[in-house]
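Engineer: Curious how this folds, go ahead:
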Amino acid sequence: MLLPDVAFLSQLADAADAETLPRFRTGTAVDNKRAADFDPVTEADRAAERAILTAIAARHPEDAVLGEEFGASGKGDRLWVIDPIDGTRAFISGVPVWGTLIGFCEAGRARAGIMSQPFTGERYVADGEAAWCLHRGVRTRLAVSAVRLVEEATLFTTSPRLFAARGAPNFEALEARARLTRFGTDCYAFCMLAAGHVDLVVETGLKPYDIVALVPIIEQAGGIVTRTDGGRPESGGDIVAAGTRELHEAALAILNG
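Structural biologist: Got it, this is the predicted structure:
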């Protein structure tokens, strides 16, 4: 069977946007999914995932799905992986760096995906051959930066505190060498890497729904994304994405001590 095309990925994003955007900056109710700390979820998360699932079931009822809010269903080589709002903390804080992530895997490999940010009107999409930014009717092909040295790189991560249990000194060594480090943009940072504005993104403890949609966007823009052990990133874990192989290898060497 063929990969999902940009039109269908956009249809799925439209369905999600109709649920997320009207609830953004409205003071929507927030629930906590994890008693040990704060892991927020809102009705926007749940409604958007339901809308995506409904649209997939209508077109591809034979496909398997994995969503952050409603889990897994179905079996087979064709798998949709959904994060209805990646960056719920940003969403409830009114900051437009969250996004809806919809990824498609075939035989375990991420092949197509979309990130939709409806407040800014941006969509970042990979169609199996190339990656694109769709913004206000303009379609721009994505291409990563050519930076090869850590000392020339702009580095992003969600929070340096997340590395406390997984090797904070190694991340700090990477940060100390990078030209510029910024925090807190979740999926948006990976899309900025695909667009050539960011050179290096490092994250820890990701789930499949945090990364699958972004993998083809990065790779089809010419970038590299793996786990810190060098393995494929579809299963999540500790992730490094870079615009060039030289920068990626240098970052891995520092992070792995």
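Engineer: can we go C-alpha only for contacts and neighbour counts from here?
Structural biologist: OK.
Engineer: close enough to count as contact, residue 79 and residue 63?
Structural biologist: Yes: using Cα atoms under 8 Å, residue 79 and residue 63 qualify as a contacting pair, with a distance of 5.9 Å.
Engineer: Here is a second sequence; please produce its structure as well for comparison:
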Amino acid sequence: MGRKRLPGIPRSTSQKASSTAKNARAISGIFAPSSECACGRPTRAAKRSPVSSLSTESPTETQAISTTSGPNRRENLGQQAIKIAPSALRGISTTTEWTTKACTGSPNKVSRGKSITTNILVTDRFQCVTPDLAADLELAISMADTADAITMAHFQSLDLVIDTKPDLTPVTEADLQVEQTLRASLSEQRALDSMLGEEFGVTGASNRQWIIDPIDGTKNFVRGVPVWATLIALAIDDEVVLGVVSAPALGRRWWARLGGGAWQSTFGAPATGLRVSSVRSLADASLSYSDSVGWESTLPKLAAATWRQRAYGDFWSHMLVAEGAVDIAVEPADLRPWDVAALIPIVTEAGGQITAIDGTPALRGGSAAASNGLLHEDLLRLLAT
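Structural biologist: Reported below is the predicted structural model:
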């Protein structure tokens, strides 16, 4: 069945991103955009798409749009990743206008029905103008471009400055520069929002909180191992509604927003939808974890119960769950919100499930257990023994 071509984002909307995103052109050779890319950015008046009869679950391979038409310029992923709306693909009516309201009462939640509306920030003093999630995702992607330019400039550098934090974990000048730069961008473009970052803690007290890990996998970064990423998330009332995971040394990026599906791009190939596996038995499941510290007695039990075990580690384990390449990912201890926030919407929008190992919400649970959803109950039961 032929698919109707969906309109892209007007160039003027992308120009609202921070000017610091221009730095991303330093690594522009990594990503090459197609003329269309599904990412969760709705058009001004999205109408029901001819493909809306397809499943309203997170997009499958048949729902992902790719095209070779248009110029094949080698530009940053942010220009690629903001062009079509999975919400329009899935027949969801949306609005992109920013909404001004008196900031009273509780903030609007994202509707889970046929309409996705703007989220209004609550404050006693201001009339607030707050963008919808698609605009927030566009900003997050732009910030990821900026972060990629900074981190790649430092990666495998012979003069990289490395310090040790009080918890004895390393921090590099790249960690600090990324978080400072992203905070500056948010202060300019989302001045009323709160921020939580690994290196500089919490600022602000809004119900909308941006959560940033400038480099997840700093030890890999320091040693020249390419498995590390910048994690950017937005939580509204402690519910994570969008996440971006950008791993430029791998040439990979994953992103999702609530109700918009989960997506990835590899070295600039057209974006494709993510879907978890359909494995139903632990005995057939592939397990990934970070290390054995903190669950020396439980890991052997889980290893014995599963088909295959590999320590891919950190963010990558969870992204592999979202891709359906791995069925279970577990990090049993010492996780902070910035370690897990961006992972949550990507795994869940791909059809999976992610919680703390005791089944409580993952954001502040101190641990993470991700699965394809079908295995989650059995996984948590085993982890509890």
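Engineer: coming back round to it: mind checking which of residue 79 and residue 63 of structure 1 has more residues around it?
Structural biologist: Applying other Cα atoms under 10 Å to residue 79 of structure 1 and residue 63 shows that residue 79 carries more neighbours, namely 23 against 17.
Engineer: The more buried one in helix, strand or coil?
Structural biologist: strand (DSSP: H, G, I helix; E, B strand; the rest coil).
Engineer: Map residue 109 of structure 1 across to structure 2 for me.
Structural biologist: In structure 2, the residue matched to residue 109 of structure 1 (TM-score structural alignment) is residue 239.
Engineer: for residue 119 of structure 1, same thing?
Structural biologist: Checking with TM-score structural alignment, residue 119 of structure 1 has residue 249 as its match.
Engineer: Apart from its neighbours in sequence, what residue is nearest that match?
Structural biologist: residue 226 (5.2 Å; Cα to Cα, 6 or more residues apart in numbering).
Engineer: Could you find the counterpart of that neighbour in structure 1?
Structural biologist: By TM-score structural alignment, residue 226 of structure 2 lines up with residue 96.
Engineer: can you confirm its match is in a helix?
Structural biologist: No: read with three-state DSSP, residue 96 of structure 1 is coil and lies in no helix.
Engineer: my guess is it meets residue 120, correct?
Structural biologist: Yes: contact criterion Cα under 8 Å: residue 96 of structure 1 and residue 120 qualify, at 7.3 Å.
Engineer: tally of neighbours for the residue nearest to residue 249 of structure 2?
Structural biologist: 17.
Engineer: go on, residue 129 of structure 2?
Structural biologist: Look at residue 129 of structure 2: counted by other Cα under 10 Å, it has 18 neighbours.
Engineer: gap between it and residue 237 of structure 2?
Structural biologist: Distance, residue 129 of structure 2 to residue 237 of structure 2, using Cα to Cα, to the nearest Å: 18 Å.
Engineer: Report the separation between the match of residue 109 of structure 1 and residue 208 of structure 2.
Structural biologist: 9 Å.
Engineer: In terms of neighbours, single out the busier of the two.
Structural biologist: residue 208 (25 against 18).
Engineer: pretty sure that one is touching residue 240, no?
Structural biologist: No: between residue 208 of structure 2 and residue 240 there is no contact, the gap being 9.6 Å when judged by Cα under 8 Å.
Engineer: follow-up on the earlier one: the match of residue 119 of structure 1 and residue 224 touch, don't they?
Structural biologist: No: if you go by Cα under 8 Å, residue 249 of structure 2 and residue 224 don't touch, sitting 9.7 Å apart.
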